[in-house]
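> have a look at this prediction, sequence included:
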Amino acid sequence: MSISALVAPQLPLLRRYARALTGSQGSGDSYVMAVLETLIADPTVFDRACDPRVATYKLFSRLWNSLSINAQPTQPPAKNLAEQRIETLTPLPRQAFLLTAVEGFSSAQAAEILGVPPEDFAKLLDIAGGQIGAQVCSRVLIIEDEPIIAMDLEALVRGLGHTVVGNARTHTEAVAMATAERPGLVLADIRLADGSSGLEAVNEILETFEVPIIFITAFPESLLTGQRPEPTFLIAKPFREDMVRAIISQALFFGEPASALAHRVA
């Protein structure tokens, strides 16, 4: 298959990424055009050994990071709050965050795009999470009946600069704490200590006020049914700490409130 056939389908999403990275569509398109000109001049720079989308972003990142001006944190004025927050992130952490949170690449794919080892990429996401946490410090309610997991989550949340307002082990405790504390984020298991449902607790909370919800569960198939609505943020147990940090940052960064889920989980 020709390089043009491989690259053309990637361009709309690459333009989105370039816009988020540069702060304007015009500037972003200039970098996308530079990618195309580079491919015309030397087609061998395109890495056919990997997925075409990864290869396209990989070339874009190589060009972007080769310019010393892009190593500086200052970017053109942003037009909305999310863009302003993106631009305050230092360059490599900003790229790591955008590649995973906005473009949907896995950590392994994003590490390949940026040309960094996986362990270094995890550090970039941690830095991005810390910088985002400094901007959007929040109060977090944890709904989790297993003490060790609850302690791990509390440590992760506090490490990102947020405050834990409580840890609920049952439906009743969860609703009571949420009503009293009005958290800015909820981390919720779906099967709780007394046999009650964290999902039902979340739905009851959402009847009172809107708040982003991250489900952390050993039973993700219970929520991913193909029906709508489904949760925006879902992490399977056993979880990776870097994944939890990234999703917390993503949920708070974009400030997307949850909607009540229509189906029930026993």
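Done, it's in.

> drop to CA atoms for contacts and neighbour counts, all remaining ones
OK.

> and stretch 174-188, how far out from the chain's middle?
If you compare the mean C-alpha spot of stretch 174-188 with that of the full chain, they lie 22 Å apart, counting by CA atoms, centre = their mean, to the nearest Å.

> flag every buried residue along that stretch.
Using 16 or more other CA atoms under 10 Å as the test for burial, stretch 174-188 gives 174-175, 177-178, 182-188.

> just stretch 237-257 next, same as before
Of the residues in stretch 237-257, 242-253, 257 count as buried by neighbour count, 16+ other CA under 10 Å.

> returning to that earlier point: let's have the buried residues of stretch 174-188 in JSON lines, adding secondary structure.
Converted to JSON lines, the buried residues of stretch 174-188 look like this (DSSP: H, G, I helix; E, B strand; the rest coil):
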{"residue": "174", "secondary structure": "helix"}
{"residue": "175", "secondary structure": "helix"}
{"residue": "177", "secondary structure": "helix"}
{"residue": "178", "secondary structure": "helix"}
{"residue": "182", "secondary structure": "coil"}
{"residue": "183", "secondary structure": "coil"}
{"residue": "184", "secondary structure": "coil"}
{"residue": "185", "secondary structure": "strand"}
{"residue": "186", "secondary structure": "strand"}
{"residue": "187", "secondary structure": "strand"}
{"residue": "188", "secondary structure": "strand"}
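
> structure B:
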Amino acid sequence: MAADVKPQLLSEVVAGLLPYVRRYARALTGDQTSGDRFAAATLEALLTDRSVFEQGMPHKVALFHAFHRIWSSVGEPVASGETGVARQAQARLARLTPHTREALLLSTIEDFSREEIALIMDRELSQVDHLLAIAAREMESDISGRILVIEDEAIIALDLETIISEMGHRVSGVAATRRDAVRLARREPPDLILSDIQLADGSSGIDAVNQILETAGDTPVVFITAFPERLLTGERPEPAFVITKPYSEEQIRSAVSQAMFFASTETLIA
């Protein structure tokens, strides 16, 4: 259980956890700008009311609970007036069973336990289980397609291929370098790109993805990295879906399903 947080330490606690709230918010809305609005609103609320940190919850759970207070009060998952991909995300969100996406992301991407999700969402444990079951079914059954894997470690690449195939998607190619990734994407344009950051020859998965998207258009992207906090800084455009290594099969399945569903095309500028 978390102890009370002194005022002078609250900013340090929040700053350390903020990258994960921002990741969750972007994945939840399908758009970086909209996600950051919710994260900023959460910080503003904490300036006037820090009582959530005095309720005995672990700090990360408390911060996500504060976020959900804001999220639930707004009533719409994406702000009105969005265009392009964000508008598509808003339309698709409206078709989902309410609250299922939140439960799925909290479980698979943020790795909260069922008990922690119940605290964050202020729900009974049985309700969380029900939401998770519905979410997985709705996301995985919606869209399938060709996926390009950019990964330089053979064992990891094989594991990703297996997961992707079992989901009903087809691996269009596996690339270990930027050059190979661009070549494979030109040969057969993918419906989704699953990319590591550091590649075998010292090249960057970020550079590879950005080069591919110059001609591939609105292709959704999922990045995998051992250091997500280095990417989630708010100082440059960021991907909506970032998976932390070592990953779980559930994280891959969730991120791939949701990225395909929302066609999230935001990438990083290297």
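Nice, thanks for sending it over. Note that the structure is a prediction, hence the values are computed from the model and not measured.

> on that earlier part again, which of the buried residues of stretch 174-188 of structure 1 sits closest to residue 98 of structure 1?
Each of those was scored against residue 98 of structure 1 by CA to CA, and residue 185 proved nearest at 20.8 Å.

> counterpart of that closest one in structure 2?
Residue correspondence, TM-score structural alignment: residue 185 of structure 1 in this structure matches residue 192 in structure 2.

> can you check residue 204 of structure 1 too?
By TM-score structural alignment, residue 204 of structure 1 lines up with residue 211.

> next: residue 163 of structure 1.
The pairwise alignment with structure 2 assigns residue 163 of structure 1 to residue 170, based on TM-score structural alignment.

> which residues does that match contact?
Contacts for residue 170 of structure 2 were tallied using CA atoms under 8 Å, 6 or more residues apart in numbering; they are 145-147, 164.

> one more: residue 254 of structure 1?
With CA under 8 Å, 6+ apart as the criterion, the residues that contact residue 254 of structure 1 are residue 82.

> distance check, it against residue 232 of structure 1.
12 Å (CA to CA, to the nearest Å).

> can you check residue 102 of structure 1 too?
13 Å.

> same check on residue 263 of structure 1?
The spacing between residue 263 of structure 1 and residue 232 of structure 1, counted by CA to CA, is 15 Å.

> list the contacts of residue 208 of structure 2.
178-179, 181-182.

> which parts of the helix or strand where it lies are buried?
Counting by DSSP states H and E, the element that carries residue 208 of structure 2 is helix 205-216. Within helix 205-216 of structure 2, the residues that qualify as buried by neighbour count (16+ other CA under 10 Å) are 205-213, 216.

> now residue 264 of structure 2: closest residue in space that isn't a chain neighbour?
In this structure, residue 264 of structure 2 finds its nearest non-sequential neighbour in residue 220, 4.6 Å apart by CA to CA, 6 or more residues apart in numbering.

> try residue 258 of structure 2
For residue 258 of structure 2, the nearest residue in space outside its immediate sequence neighbours is residue 139; the separation is 6.3 Å by CA to CA, 6+ apart.

> how about residue 220 of structure 1?
The shortest distance from residue 220 of structure 1 to any residue other than its chain neighbours is 6.0 Å, reached at residue 236 (CA to CA, 6+ apart).

> can you tell me how far the one you found is from residue 108 of structure 1?
In this structure, residue 236 of structure 1 and residue 108 of structure 1 are separated by 18 Å, where distance is defined by CA to CA.

> show me what residue 254 of structure 2 lines up with in structure 1.
Alignment of residue 254 of structure 2 against structure 1 is given by TM-score structural alignment, with residue 246 as its counterpart.

> that's a strand at its match, yeah?
No - assigned with three-state DSSP, residue 246 of structure 1 falls outside any strand and is helix.

> was I right about it contacting residue 129?
Yes - in this structure, residue 246 of structure 1 sits in contact with residue 129. The criterion is CA atoms under 8 Å, and the distance is 6.4 Å.

> returning to what we had before: and the helix or strand just after the helix holding residue 208 of structure 2 against structure 1, how far off on average?
Proceeding C-terminally, helix 205-216 of structure 2 gives way to strand 221-225 as the next helix or strand, assigned by DSSP H and E. In the superposition with structure 1, the aligned residues lie an average of 0.9 Å away from strand 221-225 of structure 2, counting by mean CA distance after the TM-score superposition for structure 1.

> where does strand 221-225 of structure 2 end up in structure 1?
Following TM-score structural alignment, the partner segment of strand 221-225 of structure 2 in structure 1 covers residues 213-217.

> need the strands for structure 2, in chain order.
146-150, 170-175, 192-196, 221-225, 242-244 (DSSP state E).

> so which elements touch the shortest one?
In terms of contacts (3 or more CA pairs under 8 Å, 6 or more residues apart in numbering; DSSP states H and E), strand 242-244 of structure 2 is packed against strand 221-225, helix 249-262.

> how about a cut-off of 10 Å?
Counting contacts by 3 or more CA pairs under 10 Å, 6 or more residues apart in numbering; DSSP states H and E, strand 242-244 of structure 2 is packed against helix 7-29, strand 192-196, strand 221-225, helix 249-262.

> in structure 1, which residue range corresponds to that strand?
Aligning strand 242-244 of structure 2 against structure 1 (TM-score structural alignment) gives residues 234-236.

> mean per-residue distance, that stretch versus structure 2.
With the two structures superposed, stretch 234-236 of structure 1 lies on average 1.2 Å from its match in structure 2, counting by mean CA distance after the TM-score superposition for structure 1.

> what's that stretch in contact with?
187-189, 213-221, 223-224, 243-244, 247 (CA atoms under 10 Å, 6 or more residues apart in numbering).
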